[in-house]
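Asker: no FASTA, just this:
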């Protein structure tokens, strides 16, 4: 199964981290980008719980100055999560 959506979300969040003027948000965005990059390249798919935690973190960051980018990344995570079997 392709994890292109997770890789896209990671790239989007990396750019958002560079563009934001909020240091705390930049750190959180960069951390989420790293997590998504790892999930996109590892051997097995992430579970729904891990993806849900990432989505919650993205929800918290949608009110930042880079909210449009965060929302775009969130949509990519949701698109991938719809392909994961289970709950």
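Answerer: Good, I have the coordinates. Quick caveat: nothing in here was measured; it's all calculated off a predicted structure.

Asker: hey, let's count contacts and neighbours off CA atoms from now on
Answerer: Noted.

Asker: what sits up against the top helix by length along the chain?
Answerer: Using DSSP state H, we find that the single longest helix of the chain is helix 23-41. For helix 23-41, contacts defined as C-alpha atoms under 8 Å, 6 or more residues apart in numbering pick out 3-4, 6-7, 9-14, 16-18, 20, 45-46, 54, 61, 64.

Asker: here comes the other one, which I'd like you to weigh against the first:
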């Protein structure tokens, strides 16, 4: 069973990154953070497809900002979470 604390930690990293973004990038990060928070609040496990899309979106955003450390941290936490998701 994947650890929902990893989703919460990823969301927290994204929220920290949002402090250094605005406009479209901030909107995209807010959307990802909201999806993670909703999953945790509902007790849902995110599937591989959803996680892959979120990780890809984070990679795209990371490439567009100067300091992407928090984005990389969030992406890594999603990768760790994904290791325990059933299926492939």
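Answerer: That came through fine. All of these numbers come straight from a predicted model, not from anything done at the bench.

Asker: Can you pull the TM-score for these?
Answerer: With the length set by TM-score structural alignment, normalised by the length of structure 1, the two chains reach a TM-score of 0.88; 86 aligned residues with a C-alpha RMSD of 1.3 Å.

Asker: about what we covered before: so how do I select the buried members of the contacts of helix 23-41 of structure 1 in ChimeraX?
Answerer: Per 16 or more other C-alpha atoms under 10 Å, the buried members of the contacts of helix 23-41 of structure 1 correspond to this ChimeraX selection:
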select :3,6,7,9,10,11,12,13,14,16,17,20,45,54,61,64
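
Asker: contacting residues for the nearest residue to residue 80 of structure 2 once chain neighbours are set aside?
Answerer: Nearest residue to residue 80 of structure 2, sequence neighbours excluded (C-alpha to C-alpha, 6 or more residues apart in numbering): residue 6, at 7.6 Å. If you count contacts by C-alpha under 8 Å, 6+ apart, residue 6 of structure 2 has them with 77, 78, 80, 81.

Asker: quick revisit: distance from the longest helix of structure 1 to structure 2 after superposition?
Answerer: Helix 23-41 of structure 1 differs from its equivalent in structure 2 by a mean of 1.2 Å after superposition (mean C-alpha distance after the TM-score superposition for structure 1).
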